[in-house]
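K.L.:
okay, structure incoming, though there's no sequence with it:
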């Protein structure tokens, strides 16, 4: 089960999924408010925290009659998958977290990568200028400045997301703090961390690894926050070796 990150949709997995289709049943989906999802299903109360999105993951698994799921989550989906596995551990055999972050905001000894004022400024800009925010943030998130077509694709994905839903999901994502939840996760976990990531720095991946005794951390020789797009080969190899 592949779960996309903020501002993206299931199409972002297109370079990874073909390597698994012959041996596994593959499930792709769009979160409510993303991609081709039914926007009328959006409920501000349900999705006021990541637990609402985790509940959707569980509902999809139950609807399809799945068990022993390998959940592969990018960015915020790493924490969504963790919350789902904490709630219903018997459904999940293992989790792969790509660029996870339980909290994006620095707090004492914890280095999340951003000051609170930085996050508040980013959210305010998103509220006031969705297109401008997308154009500014896509190259930062993607990295790999020598391949501008990747940042252009991410920017287009951001821009096609309905602004109201983009603003809501951004607040839920970047203001969430799931550090206390990590100790409740006992599912076997692989953490894939890029050596250079402006959104989830190495210190965050190491923190998640320390909090999860059943985890394995792989630091890839890759740049940016979306290695499944920029370095799909190493991502695929790492997932296959893990599962």
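P.N.:
That came in fine, so what should we check first? Remember, it's a predicted structure, so these values are computed and weren't measured experimentally.
K.L.:
CA only for contacts and neighbour counts going forward, please
P.N.:
Will do.
K.L.:
quick one: the strands in this protein, in order.
P.N.:
For the chain, applying DSSP state E gives strands covering 2-3, 69-74, 92-98, 188-196, 215-223.
K.L.:
could you dump these to JSON lines with distance to residue 178 and mean neighbour count?
P.N.:
Shown next, in JSON lines, are those (distance: least, CA to CA, whole Å; neighbours: other CA atoms under 10 Å):
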{"stretch": "strand 2-3", "distance to residue 178": "18", "mean neighbour count": "23"}
{"stretch": "strand 69-74", "distance to residue 178": "15", "mean neighbour count": "22"}
{"stretch": "strand 92-98", "distance to residue 178": "14", "mean neighbour count": "24"}
{"stretch": "strand 188-196", "distance to residue 178": "16", "mean neighbour count": "22"}
{"stretch": "strand 215-223", "distance to residue 178": "17", "mean neighbour count": "17"}
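K.L.:
compare those strands and give me the one nearest residue 171.
P.N.:
Residue 171 sits nearest to strand 69-74 of all those, at 17.3 Å, using CA to CA.
K.L.:
if we ignore the residues flanking it in sequence, what's nearest residue 122?
P.N.:
residue 133 (7.7 Å; CA to CA, 6 or more residues apart in numbering).
K.L.:
kindly report the same for residue 7.
P.N.:
residue 158 (4.9 Å).
K.L.:
ok, back up a step: now for the residue nearest to residue 122: which residues touch it?
P.N.:
By CA atoms under 8 Å, 6 or more residues apart in numbering, residue 133 lies in contact with 122, 125, 126.
K.L.:
among these, which one lies nearest to residue 21?
P.N.:
For these, the nearest to residue 21 is residue 126 (36.7 Å; CA to CA).
K.L.:
what about the closest one, neighbour count?
P.N.:
Counted with other CA atoms under 10 Å, the neighbours of residue 126 add up to 20.
K.L.:
give me every residue that touches it.
P.N.:
By CA under 8 Å, 6+ apart, the residues touching residue 126 are 132, 133, 134, 167.
K.L.:
use this one as the comparison:
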């Protein structure tokens, strides 16, 4: 692939390089491609694997980030399309977590030829409640404003606390510490900007445009995505399949990788 795109998004190609099928893994907010380390090993013998870091995260090129350019999810969707086009990937299977699910959906609506099947892990079309539409997203604007203030006043203290709550699985504190590490590695101003974009995004009007095979995977006790938000996705993405996991927390691919991998395998 071209050096520019590889550097920009820290694109990594691994697994079975001779395989005829490719899996693309897309990470969520506060993490990077290493979040898939425990899931990808279940597929490395039979698939070519493509992993990358969203601009502003992980080892993506820090010079590529611009707060004006990256002020909506569509910019990230265009980055995903650039990666797929550069690798000449058509009908690829995308496995996405959290905000990258809606980034993938936007990309697929724009250039569907690059996609075949999609796995959306702990996804949400809108994180804010919408009382006018009886929509439960899980957050109020006041709650988000409080989070933004906490991020702005002491980002690293906020990251330490948020990582524990979001990860859950308090009996395994090392999982929360791992998320805290990648979350703290994000530049505070970038994290705050990204959080506002993500938590105030609304992709509900785009859902019915998707015409691909979609598996929705959702764990319980997810502070970011209530089951009502997942049910909404299932209702509005035609032909989607919904599977509730035994895993808990917002990061089942980290806390329960074997269960997530088994669900993906049965789908693809």
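P.N.:
Thanks, I have it. What you see is a predicted model; the values in this text were computed from it and never measured.
K.L.:
can you give me the TM-score here?
P.N.:
Scored against TM-score structural alignment, normalised by the length of structure 1, the superposed chains reach a TM-score of 0.98; 243 aligned residues with a CA RMSD of 0.9 Å.
K.L.:
residue 223 of structure 2 maps to what in structure 1?
P.N.:
Matched by TM-score structural alignment, residue 223 of structure 2 corresponds to residue 198 in structure 1.
K.L.:
look up how far residue 114 of structure 1 lies from its match.
P.N.:
Plainly put, residue 198 of structure 1 is 10 Å away from residue 114 of structure 1 if you go by CA to CA, to the nearest Å.
K.L.:
next: residue 139 of structure 1.
P.N.:
When distance is defined by CA to CA, residue 139 of structure 1 is 17 Å away from residue 114 of structure 1.
K.L.:
residue 127 of structure 1 too?
P.N.:
For residue 127 of structure 1, the distance to residue 114 of structure 1 (CA to CA) stands at 19 Å.
K.L.:
and the residue most central in space within structure 1, what does it touch?
P.N.:
Structure 1 has residue 75 as the residue nearest its centroid, 2.3 Å off, counting by CA atoms, centre = their mean. Residues in contact with residue 75 of structure 1 (CA under 8 Å, 6+ apart) are 4, 5, 6, 97, 98, 99, 100, 101, 225.
K.L.:
just residue 227 of structure 2 next, same as before
P.N.:
Applying CA under 8 Å, 6+ apart, we find residue 227 of structure 2 in contact with 218, 220.
K.L.:
recalculate using a threshold of 10 Å.
P.N.:
With contact set as CA atoms under 10 Å, 6 or more residues apart in numbering, residue 227 of structure 2 has these partners: 122, 124, 136, 137, 138, 218, 219, 220, 221, 233, 244.
K.L.:
the second one reaches residue 236, doesn't it?
P.N.:
If I follow you right, that is residue 124 of structure 2. No. Using CA atoms under 10 Å, residue 124 of structure 2 makes no contact with residue 236, being 11.8 Å away.
K.L.:
neighbour count for the two, which is higher?
P.N.:
Per other CA under 10 Å, whichever of residue 124 of structure 2 and residue 236 has more neighbours is residue 124, with 32 against 16.
K.L.:
that one matches what in structure 1?
P.N.:
So residue 124 of structure 2 corresponds to residue 101, using TM-score structural alignment.
K.L.:
thinking again about what came up before, with distance to residue 60 of structure 1 added, can I get the contacts of residue 126 of structure 1 in TSV?
P.N.:
Listed next are the contacts of residue 126 of structure 1 as TSV, based on distance: CA to CA, whole Å:
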residue	distance to residue 60 of structure 1
132	34
133	32
134	30
167	24
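K.L.:
now, among these, which is nearest to residue 237 of structure 1?
P.N.:
Distances from residue 237 of structure 1 to the contacts of residue 126 of structure 1, taken by CA to CA, are shortest for residue 134, at 30.5 Å.
K.L.:
ok, and the closest non-adjacent residue to the closest one?
P.N.:
Using CA to CA, 6+ apart, the nearest residue to residue 134 of structure 1 is residue 155, at 5.3 Å.
K.L.:
just residue 9 of structure 1 next, same as before
P.N.:
Sequence neighbours aside, residue 35 is the residue nearest to residue 9 of structure 1 in space, at 5.0 Å (criterion: CA to CA, 6+ apart).
K.L.:
give me the number of residues near residue 88 of structure 2?
P.N.:
By other CA under 10 Å, the residues close to residue 88 of structure 2 number 11.
K.L.:
quick one: map it onto structure 1.
P.N.:
Under TM-score structural alignment, residue 88 of structure 2 pairs with residue 65 in structure 1.
K.L.:
residue 248 of structure 2 now?
P.N.:
Alignment note: residue 248 of structure 2 maps to residue 223 in structure 1; criterion TM-score structural alignment.
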